[in-house]
Each structure stands twice: as C-alpha cells, then as structure tokens.
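**Q** Got a sequence here, can you model it:
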Amino acid sequence: MKAAALGLGMVAIAATFAMSQANAERAVPIPAARADVAPAPGLQSAIFAGGCFWGMEAVFEHVKGVRSVTAGYAGGTRATASYAQVSTETTRHAEAIRIAYDPRQVSYATLLRVYFSVAHDPTQVNGQMPDMGPSYRSAIFAQSPEQARVARAYIAQLDATRAFRKPIATKLEQGQFFPAEAYHQDFFDRNPDHPYIRMWDKPKLAAFRAGFPSLAR
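**A** The predicted structure follows:
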C-alpha cells in the first residue's frame, strides 16, 4: 500500500523523504552493460518491477524509443490481479510496468541501465521508500531467454564492479503480466499535484533527465 494508505506520521514521512532525496535526486553512475539483446523487427517488450508503478511508468515514458508503458501486476494469477488484492501482500504479484520499445532506437541493455540507475533502488529488499512489502520488490520478468541472459550478466557485472554500496537484490522471475486498473495508467501525467507524485516521483523523473540527457525526450 502507498505510504498515505499506511497512515505513516508526517515525521516519519519527512525523515524517509529526506533519506530518499539524497539518493533519488541523481542517477547512480553505473557502467553500460557489456552484453545486449540483438535487435529484432517490430516493437519489443520489457517488464520491470521496482516499487510503485507510478514512478517507474513516469521515468520510462520519457525514454526515447519507448512507445508505451503500462502499469500492472506480474508474478501472480489473473484472479488476484487487482490493486485491492495485491495490496494485501498475499498474491505473489509485484507492481510492475510493461514497456513497448523500438529496439532500433533504444536497446534492452539501455533500458536496464535506466532501471538500475534511476528508476528504483535495486538494493532494497521487498520495498522501495516509502512503500514496503513484496509487491514492491525489485524483479525483472524477462520476455525471452536472451533478455534473461543479458539481465543476469548485467547484475553480475554491477555487483562485481561494486556499483552500489550493497548487493543488488533484483531477482529474475517468471510470470504473466496483467494491466492495472485504468485509474493507475498515466497516473503521473494525470495527477501532477498528487502529494505522492510531488514527493517521490517528480524527483525521480528529474534525476533521469539530469543523468541521461541524451535518452530523455
């Protein structure tokens, strides 16, 4: 559940916000992946989970070569793929996004770099400030054996180079993706003054633009 729904006190929120600002206002400088997925004709799909899907969606909607981003749930069944049920943290779903991208303009490895550097903190386990629970876990749902190979190799590369202060918690998982309710789609653009968006997601988008100016549109 979102921080507001959890009923966190304003002092706790402010403290967590201050901690997040130190990390979220800049992209973590990480190397490009040594391996990549070979370009294929037509649009390709990538599915990433890493905290609230509102902010993840907002970042990737501004990446050149991305044609669309859909917020949804991955890792559980269709029967429990609703916000009310996923929020119980008993359905095995993760809040996730499905990215449709043109591999002639942006590669899978480049999307991974944005994902690890600025879209979320890949070292957090079962949560992303200020949201906690397995539905906010860091996970990659590879859409092909090649995507799985590249993602696994990149995680090993980043861990080996100690790009982050802590080990990467991101797991490769399997499972279907189910679109979230209509009110979750394009939430950032439709609700720019929402307190959660102002506090957590606008700094994340600003960090992406600052850290990856050649990729931003």
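
**Q** switch to C-alpha atoms for all contacts and neighbour counts from now on
**A** Noted.

**Q** from what I can see Leu215 touches Lys64, true?
**A** Yes - with contact defined as Cα atoms under 8 Å, Leu215 and Lys64 form a contacting pair (5.5 Å).

**Q** Let me see the contact set for the closest residue in space to Gln105 that isn't next to it in sequence.
**A** In space, and not counting its chain neighbours, Gln105 is closest to Gly65: 4.9 Å by Cα to Cα, 6 or more residues apart in numbering. Gly65 makes contact with 101-106, according to Cα atoms under 8 Å, 6 or more residues apart in numbering.

**Q** Another sequence for comparison is provided below:
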Amino acid sequence: MKFLLPVAIAAIGVGALSIPPATAERAVPIPTVVSDVPPTPGLATAVLAGGCFWGMEAVFERVKGVKSVVSGYAGGTRQTATYDQVSTERTGHAEAIRITYDPRVVSYGTLLRLYFSVAHDPTQVNGQYPDSGPSYRSAIFPQNPSQALTARRYIAQLTRAKAFPKPIATKVETGAFYPAEAYHQDFARRNPSHPYIMRWDRPKVAAAKAAYPGLVG
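**A** This next block holds a predicted model:
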C-alpha cells in the first residue's frame, strides 16, 4: 500500500485509483503438498511474506485451525522494523504475517497451498501489484528445519508441475519477525470499506472461500 499512504487512500474513491482489474479473483488450482510437516501437539508458528500484509492477514485469519495472525516485518533488524523505515526499501525487511495455528487441524503444507494459490502471486519479483519494492517480495521464513524442507520441496513440486505460467519467485529466507504498528493489525477487519481493502483484498478473501469452502470461513 506504499503507492498511496493509508490516509490518502481513504480520502478518495475506488474509481479514482485508476488501476487495472484485480488479479486474485480466483484461486490458482495447484496440487496439495506431497511432503508435509508432521502434526505435533500444541500450537505452531508460520511466517509468510507476500505483498501488503493487510491482505495476507485477511485471508489467513479466516482459516480453520488458525488461532491468530499478526502483521509485521521479517528479514531485517529490530532497529529498522517500523513502517516508515521499511517503506524506504533499504532495511531488508519484507511485510509479513506471523500465523499461530493448530497443526492437528491445519497443516503447514495446507497453509503453503493457500499462500501460493490465492493469498498472493508467487511469480511477481520484488513486489505484489499494485505495490512495488523488495518489502513486498514473496518470501517464506521457516521457523524450523521441517518447515524449511517442506517449503523448498513444495516450490520444487509446483515448478515440476508447471503450476504457474511464469517461474516462482518465492525465496526461502531466514530472519526474525517483528510485529508492525498497532494501526496495521486486523486492518481489513476493522476497515472493510477502505478503498485498498475493497479493491485488492476482498477479492482474495472471496477467492479463498470459494476454492477452500471447508477450510476458509
């Protein structure tokens, strides 16, 4: 959402943005994960980056088995984990979400399937339309070796299956996660009529519900 600050977007109508049709109105049909992380007792954490964290949060907070979703920054340092600094595109951070979930209800591989098929376009490099810059890159930040292995194997599986018309740009990275400012948290839920949410994120949520009716509510 860097192309217009939140306050500026809220002051204009959707039509005034003069932007092309959304690209995430339907989920991309992709295969399930062949090699998944085995379920374990207790809650688990996943950290995913795929464009503006408002939309990523809006999709994953509706997933059955997900307990909480926090918007934040991953890949840089604690000192630079603020929206103003990350927006300079010089901190190394990506806008990301931290998902806390019950792996006995929804697996890490299932979260990755949603991530690749509907939450964002994994073929876009250093951006996620309409936002551009490395802070909007497609990246997975595994929280343990099993997640890292599953992520790499799934990217290879989707590549072999030619699931997308262009190469997958998603990188598997390392780095800590830092929560974003309070005004970013639950943004789509708190601001359902916000022009950015209506234009770019509501179609993603609708597509997720249509493609995964038993998983996304």
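
**Q** for the contacts of Gly65 of the first structure, which one is nearest Ala207 of the first structure?
**A** Val106 (19.1 Å; Cα to Cα).

**Q** helix/strand/coil for the closest one?
**A** Recorded secondary structure, Val106 of the first structure: coil (DSSP: H, G, I helix; E, B strand; the rest coil).

**Q** So Ala4 of the first structure versus Glu57 of the first structure, what's the distance?
**A** Distance of Ala4 of the first structure to Glu57 of the first structure, computed by Cα to Cα, to the nearest Å: 20 Å.

**Q** between those two, who's got more neighbours?
**A** The neighbour comparison of Ala4 of the first structure against Glu57 (other Cα atoms under 10 Å) goes to Glu57, with 28 against 14.

**Q** Within the helices and strands, which one has the residue in the second structure that that one lines up against?
**A** Residue pairing (TM-score structural alignment): Glu57 of the first structure is matched to Glu57 of the second structure. Taking DSSP states H and E as the criterion, Glu57 of the second structure maps to helix 53-60.

**Q** Provide the aligned range in the first structure for the following helix or strand past that helix.
**A** Counting by DSSP H and E, the next helix or strand C-terminal to helix 53-60 of the second structure is strand 66-74. Mapped onto the first structure using TM-score structural alignment, strand 66-74 of the second structure spans residues 66-74.

**Q** That stretch vs the second structure, average distance?
**A** Aligned to the second structure and superposed, stretch 66-74 of the first structure gives a mean residue distance of 0.2 Å (mean Cα distance after the TM-score superposition for the first structure).

**Q** Pull out the buried residues from that stretch.
**A** For stretch 66-74 of the first structure, the neighbour count (16 or more other Cα atoms under 10 Å) marks 66, 69-74 as buried.

**Q** With respect to Pro195 of the first structure, which of the residues you listed is nearest?
**A** Ala71 (19.3 Å).

**Q** Hmm, that closest one is touching Trp54, no?
**A** Yes - under the criterion of Cα under 8 Å, Ala71 of the first structure makes contact with Trp54 at 7.3 Å.

**Q** So for these two, which residues contact both of them?
**A** Joint contacts of Ala71 of the first structure and Trp54 (Cα under 8 Å, 6+ apart) are 184-185.

**Q** any idea whether Ala8 of the second structure is helix, strand or coil?
**A** helix.

**Q** in a strand, that's where Leu48 of the second structure is, yeah?
**A** Yes - counting by three-state DSSP, Leu48 of the second structure is located in a strand.
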